[in-house]
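In: pasting the structure only:
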């Protein structure tokens, strides 16, 4: 049995984004279509993922809690994360909603 969990084009975009984030400052164009994830938290499944209330996701309605694919890049100072499929802009961590 053969299983492919991410296609080559997706992994190429992921590697290109991580390379850019590691060598350049984030520009508005890199995050222009990134969903916003509020009340986010890290979740350990088999791999580390994000959960949170999403806005602007292409397939999940605004205001719903989502569970991301595996995280490959996380910068809490910039408030961004890159998963297998996309960038996320991060809001408040879970537990700080009332602050």
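Out: Yep, it's here. Every value quoted in this text rests on a predicted model; they were computed, and no experiment measured them.
In: From now on I want contacts and neighbour counts done on CA atoms only, so please keep to that.
Out: OK.
In: Identify each of the helices in this protein and give its residue range.
Out: Secondary structure of the chain (DSSP state H): helices located at 8-23.
In: in stretch 35-48, what counts as buried?
Out: Using 16 or more other Cα atoms under 10 Å as the burial criterion, the residues of stretch 35-48 that qualify are 35-41.
In: same question, stretch 72-90
Out: Those would be 73-74, 80-84, 86-90, for stretch 72-90 by 16+ other Cα under 10 Å.
In: try stretch 11-26
Out: 14, 17-18, 21.
In: Dump the residues you listed into JSON lines; add distance to residue 55 as well.
Out: Below are these laid out as JSON lines (distance: Cα to Cα, whole Å):
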{"residue": "14", "distance to residue 55": "21"}
{"residue": "17", "distance to residue 55": "21"}
{"residue": "18", "distance to residue 55": "23"}
{"residue": "21", "distance to residue 55": "23"}
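In: Now for those residues: which two are most distant?
Out: Greatest spatial distance among these (Cα to Cα): 14 and 21, at 10.6 Å.
In: joint contacts of those two?
Out: Shared contacts of residue 14 and residue 21 (Cα atoms under 8 Å, 6 or more residues apart in numbering): none.
In: What's the separation between residue 23 and residue 16?
Out: 11 Å (Cα to Cα, to the nearest Å).
In: before we go on, here's another structure to hold up against the first:
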């Protein structure tokens, strides 16, 4: 592992540990908000999850449409997500926007994914069980790699 790979790997493990503890009130107070967010998956060469949406209050990007760094954890009930690089407060999910738009168009029973969504290289993932499994598999893989390299 090169020194840069080591630093990136350690950053990922640190994010996993932080996500397991959950964010502090202070951390969330200064955290960017992600609105109209959706979880996306890139399956090449192995599943990688990110969040896409409109961020506000980002320290480098301000307000813009973004794709986050790799998603580590997502807690919809508590309203937060953790990527490798930072915490996010979750605002309105894209699925709610879809439902509102479908209702306005007379399709009151529209399901998530009814709007065509295309970001090259990614697909939307709306299955909460599959999402949790992919996150758990990634964390387990990171821990195995870390153990094999003496990184905790």
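Out: Here it is on my side, so go on. None of the values given here were measured: they were computed from a predicted structure.
In: Can you find the partner of residue 32 of the second structure in the first structure?
Out: Mapped onto the first structure by TM-score structural alignment, residue 32 of the second structure lines up with residue 35.
In: ok, that match touching residue 89?
Out: Yes: taking contacts as Cα atoms under 8 Å, residue 35 of the first structure lies within contact range of residue 89: 6.2 Å.
In: Could you pull up the residues touching residue 95 of the first structure?
Out: With contacts defined as Cα under 8 Å, 6+ apart, residue 95 of the first structure is in contact with residue 39.
In: burial count for residue 128 of the second structure?
Out: 10 (other Cα atoms under 10 Å).
In: how much space between residue 58 of the second structure and residue 85 of the second structure?
Out: Using Cα to Cα, residue 58 of the second structure is found at 12 Å from residue 85 of the second structure.
In: what do you get for residue 137 of the second structure?
Out: Distance from residue 137 of the second structure to residue 85 of the second structure, by Cα to Cα: 19 Å.
In: Kindly report the same for residue 128 of the second structure.
Out: For residue 128 of the second structure, the distance to residue 85 of the second structure - Cα to Cα - is 22 Å.
In: picking that back up, nearest to residue 69 of the first structure, of the buried residues of stretch 11-26 of the first structure?
Out: residue 14 (12.1 Å).
In: could you list every residue that touches the closest residue to that closest one other than its chain neighbours?
Out: Spatial nearest neighbour of residue 14 of the first structure, excluding adjacent residues (Cα to Cα, 6 or more residues apart in numbering): residue 84 at 6.3 Å. When contacts are counted by Cα under 8 Å, 6+ apart, residue 84 of the first structure touches 6, 10-11, 14, 69-72.
In: which of those residues line up with contacts in the second structure?
Out: Retained in the second structure (both residues aligned by TM-score structural alignment, their matches' Cα atoms under 8 Å) from the contacts of residue 84 of the first structure: 10-11, 14, 69-72.
In: Export these as CSV, with columns for distance to residue 2 of the first structure.
Out: Shown next, in CSV, are those (distance: Cα to Cα, whole Å):
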residue, distance to residue 2 of the first structure
10, 18
11, 18
14, 22
69, 20
70, 20
71, 23
72, 23
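In: Go through those and say which is closest to residue 96 of the first structure.
Out: Distance to residue 96 of the first structure across those (Cα to Cα) is lowest for residue 71, with 21.6 Å.
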